[in-house]
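K.L.:
Next comes the sequence, and after it the predicted model I'd like to discuss.
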Amino acid sequence: MEFDFETLAADDRYKLLTSTIVPRPIAWVSTLSKNGVRNAAPFSFFNAMGKAPALVAIGIMANSDGRMKDTARNILDTGEFVVNLVPRLAAEAMNLTSVDAPADVDELTLAKLDTRPSLKVRPARIAISPVAFECRLHTPIQFPSQLLVIGEVVQAHVDDSVMLDASRLYVDTPAIYLIGRMHGRGIYATTDSTFEMPRPAPFVDPLETEKARE
């Protein structure tokens, strides 16, 4: 079937996007308000976008009543945030922090989550997360009902237990046991099922090869 996204309602576009672009990694974002209130919330419109500079992008939709989410407001106000990745053992706590709570509610306390101080930004990182990226706001792109945050990673934290060889930056990725979002409102996937394929050999133009033989 064909779907015209230029005429389709926003909720219907969302339904098609989230039921087909799967699995999606989860950015468990910790922020501080300009008044110092801690906030944590998960977002699955997220991924890494480059290395020079190291960029991550997060899509933050507005609340159902059109209000900007606390995470978006905090990032715009302070220019700082931390992306914590979500291991399977933290799934329930992550889910709890997705609650639509008032701005003065500390979701980290609500979910009984310990934190660790960051090195370069004010928001703390979530202790149970084996990987966390401290970020500074690079580019905000605002739309009437959502904010696209492009952040520059300025510090990475990777737990010693999942490092195979720190000198060579080899990470035991399966040991992190991250989860991702699937279709529907509450369906998730784990990363314990993988397969491997060798990359193709460098391309060789057969015409050029033939000319070289002549």
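P.N.:
Right, received. Where do you want to start?

K.L.:
contacts and neighbour counts: CA atoms only from here.
P.N.:
OK.

K.L.:
Can you get me a residue count around the closest residue to residue 104 other than its chain neighbours?
P.N.:
Of all residues not flanking residue 104 in the chain, residue 37 sits nearest, at 6.4 Å (CA to CA, 6 or more residues apart in numbering). A total of 15 residues lie near residue 37 under the criterion other CA atoms under 10 Å.

K.L.:
List the residues that contact residue 37.
P.N.:
Neighbouring residues of residue 37 by CA atoms under 8 Å, 6 or more residues apart in numbering: 104, 105, 106.

K.L.:
ok, second structure coming up, stack it against the first:
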Amino acid sequence: MFYEPSKGHGLPHDPSKAIVAPRPIGWISSIGADGALNLAPYSFFNAFSTKPFLVWFSSDGHKDSATFAAESGEFVANLVGRDLAEKMNRTAVDSPRGVNEFDYAGLEMVPSQLVKPPRVAGVPAALECKVTEIFRPKTLAGEDSGAVVVTGEVVGVFIDEAYLVDGMFDIVKAGNVSRLGYMDYSAIEQIFSMRRPRWEKD
């Protein structure tokens, strides 16, 4: 089949998120100007540079995570391990502004080293970020898409040493959770390696 997204797909459910998958989950902790805390998972999250180490997450409108990140200029992207998946899902609740999702999901907070928002206790890794840019992408027609993209430079990295094996972060042991389409998630259970080819001139 072939379809144009602007004209509909005729399927029971939108396949777009199932096609662009798996997507790593950025479990974003942030703090507002008034000190209110927020914790929410974002599957529109990824890294796009290593030097400098830059990451981004996209919010559907100015939700608390984007608003608080704008107010404080900081956020933490927590990695979701398989053992925290259910609690992560609880923090996706559409709670009123100001509700502390750490408390709602029964999670403990750990102070960050270089930013004000705390990280989630028990995560395999967490990225402490300073906001570098916030923008609203436009549609092909030049209209506001409604999305708010928050980019940040990673200024500090926490790694639970239990997940370091021979000096490398073991994503299978951590069970990195990612978002698929519909109501589905996946956790890393195996990996395979391939070396990048090098161009050899004749």
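P.N.:
Arrived safely. Here the structure is a predicted model, which means the values were calculated and not measured.

K.L.:
picking that back up, do you know how far the residue nearest to residue 104 of the first structure is from residue 84 of the first structure?
P.N.:
18 Å (CA to CA, to the nearest Å).

K.L.:
got it, and residue 25 of the first structure?
P.N.:
For residue 25 of the first structure relative to residue 84 of the first structure (CA to CA), the value is 11 Å.

K.L.:
likewise residue 51 of the first structure?
P.N.:
18 Å.

K.L.:
Which one of the two is surrounded by more residues?
P.N.:
Between residue 51 of the first structure and residue 84, counting by other CA under 10 Å, residue 84 is the more crowded of the two (27 against 10).

K.L.:
Could you find the counterpart of that one in the second structure?
P.N.:
Superposed on the second structure with TM-score structural alignment, residue 84 of the first structure falls opposite residue 78.

K.L.:
same check, this time on residue 195 of the first structure
P.N.:
Mapped onto the second structure by TM-score structural alignment, residue 195 of the first structure lines up with residue 192.

K.L.:
Can you get me a residue count around residue 4 of the second structure?
P.N.:
7.

K.L.:
got it, and the one 3 residues further on?
P.N.:
Under the neighbour criterion other CA under 10 Å, residue 7 of the second structure is assigned a count of 7.

K.L.:
ditto for residue 183 of the first structure
P.N.:
By other CA under 10 Å, neighbour count at residue 183 of the first structure equals 18.

K.L.:
who touches it in this structure?
P.N.:
18, 19, 20, 22.

K.L.:
out of those, which are buried?
P.N.:
Buried by 16 or more other CA atoms under 10 Å: residue 18, out of those.

K.L.:
possible to save the contacts of residue 183 of the first structure as CSV with secondary structure?
P.N.:
CSV is the format used below for the contacts of residue 183 of the first structure (DSSP: H, G, I helix; E, B strand; the rest coil):
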residue, secondary structure
18, helix
19, helix
20, helix
22, coil
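
K.L.:
any idea which of the contacts of residue 183 of the first structure is closest to residue 78 of the first structure?
P.N.:
Of all the contacts of residue 183 of the first structure, residue 78 of the first structure sits closest to residue 18, with 29.6 Å by CA to CA.

K.L.:
For that closest one, which non-adjacent residue is closest in space?
P.N.:
That would be residue 183: by CA to CA, 6+ apart, it lies 5.7 Å from residue 18 of the first structure.

K.L.:
The one you found matches what in the second structure?
P.N.:
Per TM-score structural alignment, residue 183 of the first structure is aligned with residue 181.

K.L.:
Wasn't its match part of a helix?
P.N.:
No. Secondary structure of residue 181 of the second structure (three-state DSSP): coil, not part of a helix.

K.L.:
how about the strands in the first structure?
P.N.:
When secondary structure is read from DSSP state E, the first structure shows strands at 24-25, 27-32, 38-43, 46-51, 54-61, 80-84, 115-116, 125-126, 131-143, 146-158, 163-165, 170-171, 179-181, 188-190.
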